[in-house]
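Participant: Predicted model, plus sequence, below.
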Amino acid sequence: MGPFAANWLVERINRDYVQQAAVRYARGRVLDAGCGRRPYAGYFTCYVGLEFDRARYADCPADVWGSGMDLPFGDRSFETVFSSQVLEHVPEPWRMVEDMARVLKPGGHLILTAPHIWGLHEVPHDYFRFTSYGLQHLARRAGLEPVEVRAMAGYWVTAGTRFCYYLRRFARGPLKPLVSLFFAPIQLMAWGLDRIHRVESDAWNFLLVARRA
C-alpha cells in the first residue's frame, strides 16, 4: 500500500504504534484477538491468531476460531493479549475486554487499538467508538490497570484521511487514476500540519496498554 491509497497514512500510523507497543510490552505467548489476515504476526515471537469471521477470512485461516466475548482458552493462558481495530465490531465490548483480561497471566499486558472518530465500516457490524477515557474505563472494569494511552495523531490526520475517503467515492472508471493522484498530497499535508499543531482530542484512533496485576 502506497501514498496513493486513501488509507495509506492511518494504516502506516497504526502499524508504527503497534510495533512500538509490541517492542516495549509484548512478552511470551501472544494472543491476537481478531487477527484477520494476520498483518501484525511478525511483531510477536510466539503468536496465536484468533478470528471470529470464518466467511470473511476463509482464505487466510486463523490458528483458532472463536468468539472474542468467550475466548476458547483457559484462565491465565497468555503473557500478552493484542487486539487492533476489532472492539468497535463487538456488540458487547466490555465482555471482550473482560475475557481478554481473564486469559492474561499476572503481570501480562493487553495492547489494544480502537477508533475514536471514524466512518461506518463493515456494516451492520459497527457498533461503537471510543474515547481514551472510555478505553481506560473498560480496562479498569475488567481488573486491568492502564499504563499507557496514546492518541494516534490529531485533528489534521483525521480530517485529511476522512476527506480522502470521501474523494474515493468518485474514484471510478476513467476518473479513478485522477482522483487517486490527490490522495498522496492530501495525506502528506495532513501529516505535516499534525506535526505543527496536534489536537489529540480529535484523534482518529487510540492505543491503550493495560496491565494485569
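Facilitator: That came in fine, so what should we check first?

Participant: CA atoms for contacts and neighbours, from now on please.
Facilitator: Noted.

Participant: what's the closest residue to Cys60 other than its chain neighbours in contact with, if anything?
Facilitator: In space, Cys60 comes closest to Arg37 once its chain neighbours are excluded; the distance is 5.7 Å by CA to CA, 6 or more residues apart in numbering. Contact analysis of Arg37 by CA atoms under 8 Å, 6 or more residues apart in numbering lists 57, 60-62.

Participant: Which strands and helices lie in contact with the longest helix seen in the chain?
Facilitator: Assignment by DSSP state H gives helix 176-196 as the longest helix of the chain. Under the contact definition 3 or more CA pairs under 8 Å, 6 or more residues apart in numbering; DSSP states H and E, helix 176-196 sits against helix 155-167.

Participant: ok, second structure coming up, stack it against the first:
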Amino acid sequence: MLQKSKHLLLSFVATNQFHPSFAGFLVNPFWLCRRALYHKLGEYAPHLLGRTLDFGCGTGPYRALLTSATEYIGLEYDSPENRMYKRADIYYNGETIPLDDASIDSVLSTQTLEHVPNPDRIVSEWARILRPEGHLLLTMPFMWPEHEMPYDFQRYTTNGLRNILEKNGFEILSQERLLCDCRAPAQLFLAWLYDILKFGTQRPSVQLLLAAFLCAPVSLAATALSKITPQNTNTYMDNMVLAKRMRT
C-alpha cells in the first residue's frame, strides 16, 4: 500500500509539471505560469493542422494538445544530452532544419526561441519549411530569470516578436500576454525562491515539503488577488503568438 501511494504521488507530481491541475499548486513552484500556458495552448493548439513540427520538443509535454495534427515530428538540437534525455524524432545542427521547403503544415515552439543564439535564422527556417498559410504557434517568456545557462540568449517584447516574425514572412493572427496581473510578480518571487533554496538539488521529499508549505500559499494568494486587482499589460510573464506563413 505504501509503495502504491508513493507511486501515485510521484505520478501526480510528474503530471503537474506541464499539465497543472488545480491541485498542482501543492507540488509545482511554477504552477502559476505553467497553468496559464497550458490552458492557452489548449485553446490555440487545434489551429495546428496536418504535419506538425514541435520545435524544441523536449519530452513532448504538449503533444496531446495537437488534436488537429495528422503527423507529429519532434525536433531537438543535436547534442549527446538531448539524444539521451529528450524524445525527438529528428535532430538539427542549430542552423538548418533537415526538412524540405514547404513540407510542414504547422509549427509549434514553446519556450524555446530564447535558447537559440540565432533567432532570425531559426524564424526564417520556420518560414522555409512551412507551406504557404501554414500556422505557427509560438510561446516565449517576457520576464523570467536566466535558466539553462549558458543557453539562454534573449527575451522579446510583444513588438520585438511581431517584428522578427513579420520580417521573415509571417502574418500575426493573434498575440496575447499571459499573466498580466499580480500573479506575474508572485511567480517571479517563486522563481527566485526556487533558485535561492536550490530546489533542484534537494531530495524529492524536501522539494515536496518546500513546494507545499512555501510556494503553494503564494500561488493561492496571488490567484485570489488577481480576481480583484487590476491588470497591467506592461508587466506579464509570457508571449503567445499565432501566426501564418504569408504567400510570396
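Facilitator: Received it, and whenever you're ready, just let me know what you need. This is a predicted model, so every value here is computed, not measured.

Participant: Mind naming the longest helix for the second structure?
Facilitator: Ranked by residue count and defined by DSSP H, the top helix of the second structure is helix 2-18.

Participant: can you map out the helices along the first structure?
Facilitator: Applying DSSP H to the first structure gives helices spanning 8-25, 93-103, 132-141, 155-167, 176-196.

Participant: would you list these in a markdown table and tack on mean neighbour count?
Facilitator: A markdown table is the format used below for the helices of the first structure (neighbours: other CA atoms under 10 Å):
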| stretch | mean neighbour count |
| --- | --- |
| helix 8-25 | 16 |
| helix 93-103 | 21 |
| helix 132-141 | 18 |
| helix 155-167 | 20 |
| helix 176-196 | 17 |
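
Participant: can you put these in TSV and add distance to Ser67 of the first structure?
Facilitator: Formatted as TSV, these follow (distance: least, CA to CA, whole Å):
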stretch	distance to Ser67 of the first structure
helix 8-25	23
helix 93-103	9
helix 132-141	18
helix 155-167	30
helix 176-196	35
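
Participant: So for Leu120 of the first structure, which of those helices sits nearest?
Facilitator: Set against Leu120 of the first structure and scored by CA to CA, these come closest in helix 155-167, at 11.3 Å.

Participant: Just give me the mean distance for the closest one relative to the second structure.
Facilitator: Once fitted to the second structure, helix 155-167 of the first structure is off its aligned match by 1.6 Å on average (mean CA distance after the TM-score superposition for the first structure).

Participant: Quick one: list the elements packing against the longest strand belonging to the first structure.
Facilitator: Longest among the strand segments of the first structure by residue count, using DSSP state E, is strand 104-115. Strand 104-115 of the first structure is packed against helix 8-25, strand 78-84, strand 205-212, with contacts defined by 3+ CA pairs under 8 Å, 6+ apart.

Participant: what's the closest of those to Ala184 of the first structure?
Facilitator: Ranking these by proximity to Ala184 of the first structure (CA to CA) places helix 8-25 first, at 8.5 Å.

Participant: which other residues reach the closest one?
Facilitator: Taking CA under 8 Å, 6+ apart as the rule, helix 8-25 of the first structure contacts 1-3, 40, 43-44, 109, 111, 152-153, 157, 161, 187, 191, 207, 209.

Participant: Tell me the one of the residues you listed nearest Ser83 of the first structure?
Facilitator: Of these, the one sitting nearest to Ser83 of the first structure (CA to CA) turns out to be Ile111, at 6.5 Å.

Participant: Now which residue in the second structure aligns to the closest one?
Facilitator: Counting by TM-score structural alignment, Ile111 of the first structure corresponds to Leu137 in the second structure.

Participant: In this structure its match contacts Val107, no?
Facilitator: Yes. Between Leu137 of the second structure and Val107 there is a contact under CA atoms under 8 Å: 6.3 Å.

Participant: what number of residues lie near Ser84 of the first structure?
Facilitator: Around Ser84 of the first structure there are 21 other residues, counting by other CA atoms under 10 Å.

Participant: I meant to write Arg56 of the first structure there.
Facilitator: Neighbour count of Arg56 of the first structure, defined by other CA under 10 Å: 11.
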